[in-house]
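[1] got a predicted structure plus its sequence, pasted below:
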Amino acid sequence: MDRAEVFGYIPDGKYKTSVAYFSMEFAIDQALKTYAGGLGFLAGSHLRSAFEMKQNLVGIGILWKYGYYDQVRNGTNHMACAFIEKDYSFLTNTGIIFTVTVHNAPVHVKAYLLKPEVFGCAPVFLLSTDIPENDYLSQTITHRLYDPNESTRIAQNIVLGIGGAMLLDILGLTPDVYHMNEGHSVAPNFYLYDKFKNLAEIKKRVVFTTHTPEMAGNEAHSFDLLQEMSFFYHLRTAEVKALLNIDGDNFNYTLTALKFARKANAVSQMHGRVARQMWAGNTGVCEIIAITNAQNPRYWMDAEISQAIADGQSEHLVLRKKELKRALFKVVADQCGKLFREDVLTIVWARRFAGYKRADLLMYDWPGFLNLVNNPDYPVQIIWAGKPYPEDDGAIALFNQIINRTAALPNCAVLTGYELQLSAMLKQGADVWLNNPRMYHEASGTSGMTAAMNGAVNLTIPDGWVPEFARNAENCFLITPASDEFSVMEKDKLENKALLEILNHHVLPMYYERQSDWITIVRSAFSDIMPAFGSDRLACQYYNDLYN
């Protein structure tokens, strides 16, 4: 794959293996709205490190006309979803238009290029069907990331997978490895099968990253609908079932990707064990290793915080943290009309709003929560932020319920607009980064990594990546999980009790009474995060353990 002639990106000679990285999301910069959450944050950091090391890699994604959605407020101060057309002058129009077959009809696809020098990432081709050559229905395929219509989502998968593989051929690029980042991009395998007519030849070229530790979260559709949508390229349903030794009426994206790939990876050591157990009963599944997620420190980390920790300058560290808190608190004041104080311990809960992440766990015992936020001896400030899926009425209701319940509390705020920029400000302004999902539901999670890069202390359930990092009361504070013998409701009750206990008796007294001990934890967290959970390690591990 000769990149120099195509887009002026010359890889380092030590990265001989060429890679095409397929992903529905890329969170590369605040200005480019091609992401929803953690999957995109991972892809963005990966491509930034790939660029910095000049790895032989190119991204394949979709140019979403309306992004995911813009999170705004309605007239009652509740969250609302706005779909606003995006325009990007910094993308390069390649002039390439080609057709893919969707629902037995041609759909025209236009390719744009995000050049490496724009945001400092490996080159990314972004595909769009929103062009005059298409009818309106075909144009809408690339309008909304994770469109709620099932047929539209399948069409998106076809454009990404088959369209992306076709584009590489049009460009004359023949990657050694096709990397599917999550099951959305499983479709190129059918294009490759049409080319090679041999499953073994595909396996030589395909690797896969799985991100979902629950069976229900792995996307599946009926064979009949997929056949009707032209998902299998030139294959028929019976041929697909025979090729992959699949029975039943439904086609599972993840299972299929595991059968096409020569090797796959889960995104934490714990997730690796879960994933191997999940898919163990299926024939033809490839080896699943673990490559723990990571984030790019040069993008996320505040330089002054980093320098103060490196130099052992505790006073500078404290002063810089207060500066960053003041910047965040301007956003709080602007959105919520509440004035936070830089000398008060600030707890942040911020990530995708989904039921299992339990944004409201801190409130489970309401009198206990009020005691926490009204404690005159150890004052606290709490901020929530995050984006629910726009059709997840339960998560949106929870978001708005937290707004309602905290409206009268001057030290509690709920922020909208949770994207890269706000995410960075929250991590820089947090003293405590709260992470309390239900155990075994978080494949990895990465927000706590970037929080620790910015002088915040994790208060967390030991799920996902956390067991690979955590040393309780040394580099973080761990919430003891309730036994699996209890019901979900009882677990929430017990873990809320454990959370309040840690805050009231350990976190708050240390922050206010033993600042040197607090700074020791901040420093320990920073040194344990870097470089183990920086994306340079991740990018190298992908090359060494998955690509080569």
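    In hand now; what should we look at?

[2] only C-alpha atoms from now on, for both contacts and neighbour counts.
    Noted.

[3] from residue 193, how far out is residue 239?
    According to Cα to Cα, to the nearest Å, residue 239 stands 11 Å off from residue 193.

[4] apologies, that question was intended for residue 263.
    Taken as Cα to Cα, the span from residue 263 to residue 193 is 18 Å.

[5] distance from stretch 420-431 to the middle of the chain?
    Here stretch 420-431 is found 16 Å from its chain centre; the criterion is Cα atoms, centre = their mean, to the nearest Å.

[6] how about it, which residues are buried there?
    Neighbour-count burial for stretch 420-431 flags 420, 422, 423, 424, 425, 426, 427, 428, 429, 430, 431 (criterion: 16 or more other Cα atoms under 10 Å).

[7] same question, stretch 384-392
    Using 16+ other Cα under 10 Å as the test for burial, stretch 384-392 gives 384, 385, 386, 387, 388, 389, 390.

[8] okay if I get those as TSV plus distance to residue 396 and secondary structure?
    Output for the buried residues of stretch 384-392, formatted as TSV (distance: Cα to Cα, whole Å; DSSP: H, G, I helix; E, B strand; the rest coil):
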residue	distance to residue 396	secondary structure
384	13	strand
385	12	strand
386	10	coil
387	8	coil
388	6	strand
389	8	coil
390	8	coil
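
[9] can I get the residues you listed in TSV with distance to residue 407?
    Shown next, in TSV, are these (distance: Cα to Cα, whole Å):
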residue	distance to residue 407
384	12
385	15
386	17
387	19
388	20
389	23
390	23
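
[10] A further structure is provided below for comparison with the first:
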Amino acid sequence: MKAIRRFTVRTVLPEPLRPLRELARNLRWSWHPPTRELLRSVDPDGWAAAGGDPLRLLASVPADRLAELARDRAFRRRLAAAADDLGDYLARPRWYQRQDPVRLPAAIAYFSPEYGITATLPQYSGGLGILAGDHLKAASDLGVPLIGVGLLYRHGYFRQSLDRDGWQREQYPVLDPNALPLEPLPRPDGTAVGVTLTLPGGRPLHARVWKAQVGRVPLLLLDSDVEGNTAEGREVTDRLYGGGSEHRLLQEMLLGIGGVRAVRAYCALSGHPAPEVFHTNEGHAGFLGLERVSELSGRLDFDAAVETVRSGTVFTTHTPVPAGIDRFERGLIARHFGDDGELPGVPADRVLDLGAETYPGGDPGVFNMAVMGLRLAQRANGVSTLHGAVSREMFAGLWPGLDPDEVPIGSITNGVHAPTWIADATLAAIGPRLGGEEALALGDERTWAALRDLPDAAVWELRRVLRSRLVDDARVRLRKSWLRRGADRLELGWTDDVLDPDVLTIGFARRVPSYKRLTLMLRDRDRLTALLLHPERPVQFVVAGKAHPADEGGKRLVRELVRFADDPAVRHRVVFLPDYDMGMAETLVPGCDVWLNNPLRPLEACGTSGMKAALNGGLNLSVLDGWWDEWYDGRNGWPIPTADGADEDPERRDDIEAAALYDLIEQRVAPRFYDTGRDGVPAEWTGMVRHTLATLGPKVLAGRMVRDYVEQLYGPAARAHRAATDQAVRDLAAWKDRVRRAWPSVRVDQLDAAPPDSGPEVGADLPLRARVALGGLQPSDVDVQLVYGPVDDADRITAATVRPLKPAAAPAPDGTAPYEGTLPLTHGGPFGYTVRVLPTHPLLASPAELGLVALPLETEGMTAGVLR
């Protein structure tokens, strides 16, 4: 008989075992092997049955086993040591505490729509969530005072299975928060903290605040499935990326607006320092800026409040395509932010302006969350060097006066949390040479260089151990998948021999949008089959990935791959494992010799799965996109050539690039793997593995990434926030208004840098004078710059150098001012220069911030003068 209601009953632990609950509730266990091993030893069989979830384990341990452990002095000593170690981890000063506090924020609030901390807290769908989880873990290891903010999805993301035909099916298990590593955020009277939003018509939307503890970092998750909400209100946080447009809008309002309110409540109750910096991880949380504007509405007008908010806000974009950005109908936004909706003190028309696509090609009928995020953040970044360039191009319309390469969007390349993603066998092999946990947190290149001395035989044995574990795990998962697909156990004897622990293993596992090209490997099935069944150098593939439930095209790609893998002729050499999650990745990623990534370039923002492979000595075989474009060095894997000239014919492009992939595997990858010496070890291959570990190891760390955020973005944002006093932001808002009104009259009237009669020579310095019409502005309001360098055939400056020009005299009565400097001739051949004017102010992050540039009238772009 089926139960009408389900809830979780907690086990009462004997007094000597009470520290187990704290160890299980702090998610540090998920990346701390000694704690995990202690929890497993409570009941090894129960640990396996609980899927490695310590709370499920503790809920199911028999009372007599708990009593036995309570009497076990050796276990109690181990438990006390683990509890002391956690206490030391939480209290001891770390990297952040050793920095100059004057230059760093007291706290940072980090907002993300999803978090991949551990498979036992399924609140993620893919790379964005895993990245957010790794960000929190690395911040904890470094001592960065971060507060995470997200939503609690009662169904999480979907569980994937396959039907007999290979079609993806989705199931949404119901999650009980009381069975998860969460606690309601309590008030002093014991009641749970909640936040409330006002929906159109005055309807309330309530949410409870839960807290997960991620090492030193609190993670606040908002849950709308509470009494007092309508049925529709309770479903706002039902599932990740579910529902229609208004459903998504309500999720994002709750995340941004409700999230700020949750942070304020948490800080007031816990004594945690209030955040000086707010970090928006993708546009989903962009409404946090509006809530902060609303908080200031009693003492600042809208424009000044926006300047205050901008000063302390960081915006990270993760998408390289406009289609990946959330956009809502303007009427829907106006209705929710009108007088009877949320934030009544914030004018709805000003809200709409923040998200308006005012650039050429923009849609006047939509509200763009990324555009709002950029307008409400003074600092923004992409997640790899190439993605930063793509983002500058994609959003260049917001800064119409600038060339795309000068758009103020930087880049910090993503990283992965080493203690989470390094397999235990890898850590045993390389850990002693690295010298402790700080090497995994800080990424000192000199420390990692010690891995160059790993013996060939040890490297090869490590790779075989990891590959064998993957083979064993894949066989178990494949058998379970076929049973769910309706197969009889007697039909599945063949699964015992799927894959081979001595065969070159290539992995491909990620979400399945079309641009990631799951099925590129199937373009020439005969050639792929020949690679799989090669008599001397066979190859095997392990593939996994989920298509979004609404993406029928993605589901067709999954079915196409599954059907190929079902063929009895090749099914021992290629497998598709359904329901890819963090638990599967812990074995799959380290176990592959080669990690395959073949997106349409440049549509992969970063691609961190290849970083996880590299941390375990896996070699990357990838299109030069995302992080791989930046760090491929010729010895850490292979680049897949791209047919950039065939962009207009996708079928032809896929054919060309698939052929290049087959060539690489057949002619370079497989021969190197199988080219063994008399000791049975492929020396060139193990040399590439060693080089990968030593050189990529320190680069791909999330610790390196978080330190980059602290030094390049969080610190400057905190200092800007402190400088943004009420009077300063009032003055800044008035200054911006004055500059924008005056700018149409600002121009470069005269420009002179005549070369000598004998012709210019490299190394010479030419005197240069310019006269600038200031349009009523003062010289202190502008930055007059000389821009120079080599030019191409269209007279575009290709490698520009910028230097300031100095005022030569006070402005004349007509409002013009002379400027002067020297033009250094740094290159031979065609050479060009121009002079431009940008606004400048001490509170701007860069002169490019306003997107205003004045150039000489006779030029287009930066081509005022050309010397040949």
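    That came in fine, so what should we check first? Fair warning: this is a prediction, and the values are worked out from it, not measured in the lab.

[11] now, the buried residues of stretch 420-431 of structure 1 that are in helices?
    Using DSSP state H, the members of the buried residues of stretch 420-431 of structure 1 that fall in helices are 420, 422, 423, 424, 425, 426, 427, 428, 429.

[12] before we move on, the earlier item: more crowded one of residue 263 and residue 193 of structure 1?
    A count of neighbours by other Cα atoms under 10 Å puts residue 263 above the other of residue 263 of structure 1 and residue 193, at 23 against 20.

[13] now do the same for that one: its match in structure 2.
    Here residue 263 of structure 1 is matched to residue 379 in structure 2, going by TM-score structural alignment.

[14] ok, now how distant is that match from residue 278 of structure 2?
    Residue 379 of structure 2 is 11 Å from residue 278 of structure 2, by Cα to Cα.

[15] what's the overlap in contacts for those two?
    Common contacts of residue 379 of structure 2 and residue 278 (Cα atoms under 8 Å, 6 or more residues apart in numbering): 313, 314.

[16] would JSON lines of the ones in helices among the buried residues of stretch 420-431 of structure 1 with distance to residue 101 of structure 1 be doable?
    Output for these, formatted as JSON lines (distance: Cα to Cα, whole Å):
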{"residue": "420", "distance to residue 101 of structure 1": "34"}
{"residue": "422", "distance to residue 101 of structure 1": "39"}
{"residue": "423", "distance to residue 101 of structure 1": "38"}
{"residue": "424", "distance to residue 101 of structure 1": "40"}
{"residue": "425", "distance to residue 101 of structure 1": "43"}
{"residue": "426", "distance to residue 101 of structure 1": "44"}
{"residue": "427", "distance to residue 101 of structure 1": "44"}
{"residue": "428", "distance to residue 101 of structure 1": "46"}
{"residue": "429", "distance to residue 101 of structure 1": "48"}
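
[17] which one among the residues you listed gets closest to residue 346 of structure 1?
    residue 429 (7.7 Å; Cα to Cα).

[18] mind listing what that closest one touches?
    321, 322, 324, 325, 326, 327, 328, 346, 456.

[19] assign the closest residue to it other than its chain neighbours to helix, strand or coil.
    Leaving out its chain neighbours, the residue that sits closest to residue 429 of structure 1 by Cα to Cα, 6 or more residues apart in numbering is residue 325, at 4.2 Å. When classified by DSSP: H, G, I helix; E, B strand; the rest coil, residue 325 of structure 1 comes out as helix.

[20] and for the residue in structure 2 that residue 325 of structure 1 lines up against, the neighbour number?
    If you follow residue 325 of structure 1 across to structure 2 using TM-score structural alignment, you land on residue 467. Using other Cα under 10 Å, residue 467 of structure 2 has 26 other residues around it.

[21] surely residue 467 of structure 2 and residue 504 touch.
    No - using Cα atoms under 8 Å as the test, residue 467 of structure 2 is too far from residue 504 to be in contact (9.0 Å).

[22] among the contacts of residue 429 of structure 1, who's most crowded?
    Counting neighbours by other Cα under 10 Å, the top entry in those is residue 456, with 31 neighbours.

[23] so who does the equivalent of that one over in structure 2 touch?
    When structure 2 is aligned by TM-score structural alignment, residue 456 of structure 1 is paired with residue 618. Contact analysis of residue 618 of structure 2 by Cα under 8 Å, 6+ apart lists 590, 592, 593, 594, 595, 689, 692.

[24] one more time with 7 Å, if that's ok
    Residue 618 of structure 2 makes contact with 590, 592, 593, 594, 595, 689 under the criterion Cα atoms under 7 Å, 6 or more residues apart in numbering.

[25] for the stretch 251-400 of structure 2, what spans make up the strands?
    With DSSP state E, counting those that start in this stretch as the definition, the stretch 251-400 of structure 2 shows strands at residue ranges 277-281, 313-316, 327-329, 366-368, 379-382.

[26] who are the packing partners of the last one?
    Here strand 379-382 of structure 2 touches strand 313-316, helix 385-394, strand 410-411, going by 3 or more Cα pairs under 7 Å, 6 or more residues apart in numbering; DSSP states H and E.

[27] quick check: buried residues in the second one?
    Looking back up the chat, that one is helix 385-394 of structure 2. 385, 386, 387, 388, 389, 390, 391, 392, 393.

[28] format the strands of the stretch 251-400 of structure 2 as CSV; extra columns: distance to residue 824 of structure 2.
    CSV is the format used below for the strands of the stretch 251-400 of structure 2 (distance: least, Cα to Cα, whole Å):
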stretch, distance to residue 824 of structure 2
strand 277-281, 41
strand 313-316, 37
strand 327-329, 47
strand 366-368, 44
strand 379-382, 32
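
[29] residue 221 of structure 1: which of the contacts of residue 429 of structure 1 is nearest?
    Using Cα to Cα, residue 456 is the member of the contacts of residue 429 of structure 1 that lies nearest residue 221 of structure 1, at 41.7 Å.

[30] just give the closest residue to that closest one, not the sequence neighbours.
    That would be residue 431: by Cα to Cα, 6+ apart, it lies 4.7 Å from residue 456 of structure 1.
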